[in-house]
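Enquirer: Structure of the sequence below:
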Amino acid sequence: MKRTLLILIVAMLLGALTLSAIQADSGYVLIALGNTSVEMSFWLALMLLLGGLGLIWLVLRLFRGSIRAGQAVTERLFSGTSARAQRRTASGLVSFIEGNWKQAQRKLLRAAPKSGTPLINYLAAARCAFEQGDNHTALELLHKAEQSSTNSELAVALTQARMQLMSRRYEQCLATLERVKRKAPQHPVVLDLLRQVYIALHDWESLKQLMPSLRAYGNQNEAALEALSSQLHRALLEQAGQRVRGLGPERAREALASTWKDIPSAVRKQPDVALLYAQQLVDNDLHVEAEAQVRKTLEKHWSPELVRLYGLIRANDAGQQLITAEGWLKKRPADALLMLTLGRLSLRNQLWGKARDYFQSSLTLHKHPETCAELARLLAHMGEHKKSTEYYQQGLLLTTERLPDLPLPKEPEPTH
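Expert: Have a look, this model is predicted:
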């Protein structure tokens, strides 16, 4: 109220002063253009000037208002209101989840300009384009996503890395993830994608270095991590065995022992890992070390595969090997695979009759082609060729599916 009264008083004073100035000296303004001249008082000219400026200001304001109104109408026609954009985005995401890529991409891109979260629209649309095989459009949409929002680099990079991984562009995916990892070294999704890339590239050393981060910050449960650790160390064992093959027993022994020592104790106790280590020792002619490893493992964890391998190991003391295996037989008298191993160890000790008995006992418990072949070979060298042929036939039939019933020629009559 006071402010209005003050403005009114000031206006009245200014009006009085202006009226006094007009009465004191009206002045004049002369405008001449060619042969035409216009003369008027100064105050009239001032009023006309101010009125003209006010009219220009009003016209410009109306013009700007009409432009804004036109833009608003255009946006409503082509993009719709913010509420409509949100509804269209939600519908597009539903189509995205359903796998309706074409429809989802169309809805998400139409809603993006008025969406409150354009980053989501462009990222999902990029994935839609990728799923339709349009990699060029997918890349363009990723660029739009990066420009649509601040702090969008991580989300864009992860989306790009997933698409590169799915298209098996592993080297490009690795480059993308390594760039992101420098900024987000503990992000669980970055770590998991790196895990998948390293496995695909068989880059086991890098996966080994990543394992502590996966345990500390990854999103996998304990069982999955143990399975991953087992897979990793099996691969490292195979890699070490292949790397030293043909380089001599001493270098092979050192390399394999070093790799085995680096394996966590919980993984070393797994029979399949112990089997792989022993197999690598055998493949590099380290039979003494392989025998000790298999024997120690079988004393704690019984494994049919390790039992079979024990019969193939050529340790220095074949007699002691046979005694060790026969000790296991007391606890497992009905183990067909152990009988096969005992038969092979009997052959190494040149106990032909004992080997024959063990092979036959194994076949009584379980008919296996490998046992048939061993017994057939032994019988052939013992001069029992007919029986040898019968066991070879048995083993051959065990390796094939059941033959159909078909007509066959009669067997020839034996000649005297």
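
Enquirer: Every contact and neighbour count from this point should use C-alpha atoms.
Expert: Noted.

Enquirer: Check which helices and strands the top helix by length along the chain is in contact with.
Expert: The helix that spans the most residues within the chain, counting by DSSP state H, is helix 42-78. Counting contacts by 3 or more CA pairs under 8 Å, 6 or more residues apart in numbering; DSSP states H and E, helix 42-78 packs against no other helix or strand.

Enquirer: how far out from the middle of the chain is that helix?
Expert: Centroid displacement of helix 42-78 relative to its chain, using CA atoms, centre = their mean, to the nearest Å, is 60 Å.

Enquirer: For whatever helix or strand comes next after it, buried residues please.
Expert: Per DSSP states H and E, the first helix or strand lying C-terminal to helix 42-78 is helix 82-98. Under the neighbour-count criterion of 16 or more other CA atoms under 10 Å, helix 82-98 has 82, 85, 86, 88, 89, 90, 92, 93, 95, 96 buried.

Enquirer: got it, and stretch 147-154?
Expert: Judged by neighbour count using 16+ other CA under 10 Å, the buried positions of stretch 147-154 are 148, 153, 154.

Enquirer: this one as well, want them side by side:
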Amino acid sequence: MQRILFLTITALLVGAFVGLLLQKEEIYLLLATENISFEMTVWTALFLYLLSILLVVIVILVLTWVLGKKGIRSWLIIRGERKNLESTKKGLVYFIDYDWKKAADTLEKSAKKSLIPSINYIFSAKAAAELEDYERAYSNLGSLKLVDPKADSVSEKIRAELLLREEKFEESIEILNGLLKKFPRDSAVNKLLIDCYYLTEKWSELQKSLSHIKKNQVLIASSFELLELETYQNLLKHFKWDKSKHIHEHIEKIDDLWEMIPKHIQSHPSIISQYFDLLDYVDNTEKITPLVIKQIKKSWNHELIRRLGNTKHSAPEKILSVAEKWLFDRPDDPILLECLGNLCINASLLGKAKDYFSAALKIKSSPGLFLKLGKVLSEIGEEEESRLMFERGLEESI
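Expert: This next block holds a predicted model:
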């Protein structure tokens, strides 16, 4: 503080001394060259000096403003950025409107000068994929990696989607499994993997993924329930039979598969039907018959009724007595009547079988029913009626 005060006083004294000299004597300043000379008072020279400094300062300030953040250059930059942003917005609008050609062209064109080039390349790649121009789509993904190295996972995700579209399922699955290890809760990765497994009918892999899908809430509840049901349906439907193995080994594998199915799925009619068909193939339906009867009582299902009637049972009379009770509620159900007729044949009750088949034909005729009734009539010696049934069945089948 003392130093500043000393310098100020010194400057004032020097200024006062110079001013005193200038008042006492007229001092001139001479500037000369070989051919030209200028003579002026010190006051005039000082004024011109200060004026020139002022002009230089003004020029510097003007140039700084023009080239600075708030100047013309900045205005031109902002104007260009706004123009490119509008192009990006327009491209995204085209994308939303499913105008894939314009979307791809607009987004690609504005990508290099875009404030968000990664968005341009992502959606231009997707638009190109919709046009099935996969070479162009992969090119955009390459550009995405160059402008945004951190977008590698996004790029790989889109690449997997493109491979899925091209039906290159194995390559897509390989990429998606790699991404799943890094991002186990990523919904897009999980959904793409579900699609790959579903389209390639890899039901075992899909079944192994169900717990992960449920845990991470990849799908809404209704969609997950449908996927879960379809997965187990297809596991049963596409059960692999190995002719080199003994029948008991197949039964064990079928039982293991059944135990793997959640309890709430086991009671579904379509699952029971598929399981019933497997056991019927190995002649082991006795195990599931009580479950079929229980499910029919719970929820009436014609597919289960048909299977119950078409299968041979060791004690058909017991099943017949249970099924006949259903007639009280459904006396005019042709599927039930046909089922009862089949059970009667299995129990060697041909007279009752004739009555049930005849009743079913009165409600709804079919070639199969005529054939069954014809066989029963032939067995009990009514040959003329039998021949007539066979003829009517043949006529109806034509």
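
Enquirer: returning to that earlier point: so which of the buried residues of stretch 147-154 of the first structure is the closest to residue 197 of the first structure?
Expert: residue 154 (17.8 Å; CA to CA).

Enquirer: How is the nearest residue to that closest one once chain neighbours are set aside assigned, secondary-structure-wise?
Expert: Closest residue in space to residue 154 of the first structure, ignoring its immediate chain neighbours: residue 180 at 6.7 Å, by CA to CA, 6 or more residues apart in numbering. Classification of residue 180 of the first structure by DSSP: H, G, I helix; E, B strand; the rest coil places it in helix.

Enquirer: which residue lines up with residue 180 of the first structure in the second structure?
Expert: Superposed on the second structure with TM-score structural alignment, residue 180 of the first structure falls opposite residue 179.

Enquirer: got the contact list for its match?
Expert: Neighbouring residues of residue 179 of the second structure by CA atoms under 8 Å, 6 or more residues apart in numbering: 153, 157, 189.

Enquirer: what about the residue mapped onto residue 88 of the first structure from the second structure, distance to residue 47 of the second structure?
Expert: Using TM-score structural alignment, the partner of residue 88 of the first structure in the second structure is residue 87. Computed as CA to CA, to the nearest Å, the residue 87 of the second structure to residue 47 of the second structure distance reads 55 Å.

Enquirer: Kindly report the same for residue 56 of the second structure.
Expert: 14 Å.

Enquirer: How about residue 217 of the second structure?
Expert: From residue 217 of the second structure to residue 47 of the second structure the distance is 82 Å (CA to CA).

Enquirer: Not counting its neighbours along the chain, what's nearest the residue nearest to the spatial centre of the second structure?
Expert: Central residue of the second structure (CA atoms, centre = their mean): residue 191, 4.1 Å from the mean position. Once flanking residues are discounted, residue 191 of the second structure sits nearest to residue 218: 7.2 Å by CA to CA, 6+ apart.

Enquirer: contacting residues for the one you found?
Expert: By CA under 8 Å, 6+ apart, residue 218 of the second structure lies in contact with 185, 187, 190, 191.

Enquirer: Make a PyMOL selection of the buried ones in the residues you listed.
Expert: Filtering those down to the buried ones (16+ other CA under 10 Å) takes a single PyMOL command:
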select buried, resi 185+187+190
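
Enquirer: So which of the contacts of residue 218 of the second structure belong to strands?
Expert: When DSSP state E defines the strands, the subset of the contacts of residue 218 of the second structure inside them is empty.

Enquirer: nearest to residue 18 of the second structure, of the contacts of residue 218 of the second structure?
Expert: residue 185 (83.2 Å).

Enquirer: what sits against that closest one?
Expert: Residue 185 of the second structure sits next to 216, 218 when contact means CA under 8 Å, 6+ apart.

Enquirer: where's it relative to residue 191 of the second structure, distance?
Expert: According to CA to CA, residue 185 of the second structure and residue 191 of the second structure sit 11 Å apart.

Enquirer: Just give me the match in the second structure for residue 135 of the first structure.
Expert: So residue 135 of the first structure corresponds to residue 134, using TM-score structural alignment.

Enquirer: pretty sure that match is in contact with residue 161, am I right?
Expert: No: using CA atoms under 8 Å, residue 134 of the second structure is not in contact with residue 161; the gap is 11.0 Å.

Enquirer: Looking at the two, which one has more neighbours?
Expert: residue 161 (26 against 20; other CA atoms under 10 Å).

Enquirer: mind checking the SS state of the more buried one?
Expert: helix.

Enquirer: Equivalent analysis for residue 30 of the first structure, please.
Expert: Once three-state DSSP is applied, residue 30 of the first structure turns out strand.

Enquirer: Alignment lookup: residue 260 of the first structure to the second structure.
Expert: Matched by TM-score structural alignment, residue 260 of the first structure corresponds to residue 258 in the second structure.

Enquirer: Could you look up the SS state of that match?
Expert: Put simply, residue 258 of the second structure is helix when judged by three-state DSSP.

Enquirer: residues contacting it?
Expert: Going by CA under 8 Å, 6+ apart, residue 258 of the second structure touches 266, 275.
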